[in-house]
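Chemist: Got a predicted model here, sequence first, then my questions.
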Amino acid sequence: MERRNEKLFSRKRSFTFGAYGGIDKFITGTESSCAESVGHSILDILDSPSSEAKPLTSATSSQKVTELFAIIEKLQYHHSFTASDPSLGPLVLSVCLEEEENRLRVILRMKECSLHGTFSVSLFQHFPTAVELAKMLCSSVSVSCFEPVSYLKAPELIMAFDEHRVSQNFKFGVLYQREGQLTEEDILGNNEESEEFLEFLSILGQTIKLQGFTGFRGGLDVSHGQTGDEAVFTSFHGREIMFHVATKLPFTEGDTQQLQRKRHIGNDIVALVYQEGHTPFISDVIRSHFLHCFIAVRRIKRESEGEGGDGGSFQVSITGREDVPPFGPPLPSPPIFTEGSVLREFLLTKLINAEISCYKAEKFSRLELRTRSSLLEALRSELSSRSQCMLRESTQSSIPLAEGGKGVPEGGGGFIENFKRAIRVRSHSFDTLGVPKKAGGVAGQRPKDGESDQTNRPDNGTEVKGQTSPQDDL
């Protein structure tokens, strides 16, 4: 049992940089391969084409989210094909002829990634076959033919798959650490909010009432008040962001672990930590399978401000697990921000980029590959079977129209929510504060709008003292 617990709480070493004197490994730029990852803009969320993509494709190596939706829109009227490659697995190919530009736009969906390319029609003496187009994007394709898709609702199913990893919405945790607080219990047990902390929250976004809120709720309850009365929300470059502020989540007397708070923050990928005083923040203090990066912010008074200064400068430091790839924007040197608007722009951009990079860490990339492969195989199988039904004379074996799209998740939730649901093997009782239910099975119905169904129970991503992890087998 002792070894099991050691395994449960073991993790890769993290690295802190910024305020504590470390080097920001995410922005040093010592390797040329990181050059595209350290810009000030928000990182690409879409899959990046592999190195096998041919140089005649005019598309860039990766597409930003806004560009992806434009591509999906252009592919509304397209022809699709499916195949099962002996080595690559399920393949779904979409081809669209853009007559005005005299070019072909092609997307090849594989279990590892989706490849996109555009090809000038003038390059070909005759229109290429589906196999030829697929090999232009990936030379490893070995199938001899593709099966055409004739199902009338195929575009909806394919778009749902394309969007399963693309989300315009994000949720981040916000922890409040006061002087002398070194444990998870101390930090999650804070109920009072100082004027300094409230001012910081106002930089992040607007405090909203959860009751009846119609924007992105980030897993919070907007109907029954089970996750508190207020939250902090903002819109940023077309993205909606909900902050899980620990002090605004429900507090339970007698619960040292504060599971009602931790089941949200422990389920986030990235969290902000606002520090008052000089007590350092150690990332391992917060036990979670999902949290991979923390951004700590502390208000300071610089020597140049003198006695008359308002102490409005903010010092930023960042710590992340070592398998999280580099991401921008870089911390300034020194990592000090004197204007709230500049701090806001930096923090929100860094938070989004941090989450996107965390998805490439070992745990998430492994889970993503498993989930994506399963979803792609389900898509290929459904497109194939429904296309065959469309071509048959008899309708006895046809699949009811009302069942269309059932096998593919709704877009907008991101792959992280998909595999959270896929790996959930048991539920926890909300009322009993984390005591496992004896009845097995998956609890709850699938949430709407791709959001996490966190309203009624602690999430399995949270490590709870005295309990074994439902993810030990991953």
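Modeler: Cool, the structure landed.
Chemist: Every contact and neighbour count from this point should use C-alpha atoms.
Modeler: Noted.
Chemist: out of everything not next to it in sequence, what's closest to Lys135?
Modeler: Nearest residue to Lys135 in three dimensions, chain neighbours excluded: Val141, at 5.7 Å (Cα to Cα, 6 or more residues apart in numbering).
Chemist: Return the distance of the helix or strand containing Arg366 from the chain's centre.
Modeler: In this structure, Arg366 sits in helix 362-391 according to DSSP states H and E. Here the centre of helix 362-391 is set off from its chain's centre by 19 Å, with Cα atoms, centre = their mean, to the nearest Å.
Chemist: what do you get for stretch 94-102?
Modeler: 32 Å.
Chemist: Now for the spatially closest residue to Val121 that is not a sequence neighbour, how many residues are close by?
Modeler: Setting aside the residues directly before and after it, Val121 is nearest to Arg103 in space (Cα to Cα, 6+ apart), at 4.9 Å. Counted with other Cα atoms under 10 Å, residues neighbouring Arg103 total 16.
Chemist: Against that first model, consider the following:
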Amino acid sequence: MSVVVGNSDFRPLQNNPTAKITGVHESLLQECEKDIIWYRENFFGKPHDNYLALESTKGPLAISVILDGGVYKALVRSIEGSERLTVEGSAVYQSAHRKMFKLGPKVDNLMSAFSSGIPARSLTLVKNPGLANELLSMEERQVIRSYKFGVAYCTAGQSTEADMLSNRHENISPGYKAFLQFLGETIELRGWKGYRAGLDVSGTNQTGSHAVYTKWQGYEIMFHVATMLPYNEKDKQQLERKRHLGNDIVVIVFQDSDEPFQLSSISSHQNHILAFVKPEGDGYRFTCAVKQGVPVFIPDIPDPPIFGKDAVSRDFFLHTLVNGERASYKSASFAPKISRTRSVLLCDVASKHLK
């Protein structure tokens, strides 16, 4: 399978001859760790201090600190994200006077022990008990526990985005049906209670009657399967399908032929990861293209890029998609928006408590 780049914003990912198909491994566990609501796990409901800054050299800040078994833990929230820091209590300087009266270390000494980059002089200790609930709510809003991925189908003679959005579900191949089963289970949208990814669950079938869904490693994943979305014979562009897949950061393209795909036909500003899958032997050949500006992410794709239909291969494939979307958040398309959202949330909390 070849992918034609042409005049495109996308670049193919390079395969790694030494890489192997692996299941759940350390890099995935590290990614999952980022989605643990650390404030709830380590601070909420326990005696701890919360510091706020509306203005500092790092912008608005919210820092939570707790002494846990002789170890200080800090959760530093800034417009750049949340940073989790730990330091042994013995490494934090305290004057003899403060030790004698059990006053604890000064905030300057405590913050410098965590990081020299924390602007301690801008921080104010806030003792309002209601702040804890607000910090927990803010953290919960920023933790990602669900993903939506587009899935498109290309058959013989098709090579463009318009082609892959024009196929009818009743005409798909047995191989494509098997691939959808590989991804997840087919669920009825009517009355669906799980993550719906913008799909209609009222029973009016505005976005089709069924979709493909899975729970994987604690995440919910809904697949926007183009052929399951409504088809409009009068609409050559299939805008209803385009509306969903065009807003997905990751789109899987299943190729049922050797026709090279024209990457330049992708017109969505949201699409940043294109995962091309083609049946090969008892498994699939996998090629990934990423939009310019998306940083390198793991796992590396092996060379040859072949994976099977087993559970380990499925872990590898979904791990690649999840990490690809995470990497896209750091691109120029998303990073400024995410920083602005964090800034608004932090400013709202700090403004309320630092009047």
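Modeler: Thanks, I have the structure now. Because the structure is a prediction, the values reported are computed rather than measured.
Chemist: follow-up on the earlier one: tell me which residues of the helix holding Arg366 of the first structure are tucked away?
Modeler: For helix 362-391 of the first structure, the neighbour count (16 or more other Cα atoms under 10 Å) marks 364, 367-369, 371-373, 375-384, 386-390 as buried.
Chemist: Can you name every helix or strand that the helix or strand that it is followed by contacts?
Modeler: Sequence-wise, the next helix or strand downstream of helix 362-391 of the first structure (DSSP H and E) is helix 415-423. Judged by 3 or more Cα pairs under 8 Å, 6 or more residues apart in numbering; DSSP states H and E, helix 415-423 of the first structure is in contact with helix 362-391.
Chemist: how about a cut-off of 6 Å?
Modeler: Where contact means 3 or more Cα pairs under 6 Å, 6 or more residues apart in numbering; DSSP states H and E, helix 415-423 of the first structure is not packed against any helix or strand.
Chemist: Break down the stretch 1-150 of the second structure into its strands, ranges please.
Modeler: 3-4, 10-12, 49-53, 61-68, 71-78, 81-88, 124-126, 146-154 (DSSP state E, counting those that start in this stretch).
Chemist: Helices along the second structure, start to end?
Modeler: Residue ranges of the helices in the second structure, as given by DSSP state H, are 26-34, 38-42, 96-100, 107-114, 130-142, 161-164, 174-183, 239-245, 311-328, 335-353.
Chemist: Which of those helices sits closest to Leu75 of the second structure?
Modeler: helix 38-42 (7.3 Å; Cα to Cα).
Chemist: got the buried residues for that closest one?
Modeler: Trp38, Tyr39, Arg40, Asn42.
Chemist: hmm, back to that, deepest-packed of the strands of the stretch 1-150 of the second structure, please.
Modeler: Highest mean neighbour count among the strands of the stretch 1-150 of the second structure (mean count of other Cα atoms under 10 Å): strand 146-154, with a mean of 23.
Chemist: what's it in contact with?
Modeler: 164, 197, 219-226, 245, 248, 250-256 (Cα atoms under 6 Å, 6 or more residues apart in numbering).
Chemist: Also stretch 242-255 of the second structure?
Modeler: By Cα under 6 Å, 6+ apart, the surrounding residues in contact with stretch 242-255 of the second structure are 149-154, 268, 270-278.
Chemist: Can you say which two of those residues are spatially most distant?
Modeler: That would be Gln270 and Lys278, which, of the contacts of stretch 242-255 of the second structure, are the farthest apart (Cα to Cα) at 23.5 Å.
Chemist: okay, those two: which has more neighbours?
Modeler: Neighbours were counted for Gln270 of the second structure and for Lys278 using other Cα under 10 Å; Lys278 has more, 22 against 16.
Chemist: So the equivalent of the more buried one over in the first structure versus Pro330 of the first structure, what's the distance?
Modeler: Per TM-score structural alignment, the equivalent position to Lys278 of the second structure in the first structure is Arg298. Taking Cα to Cα, to the nearest Å as the measure, Arg298 of the first structure falls 18 Å from Pro330 of the first structure.
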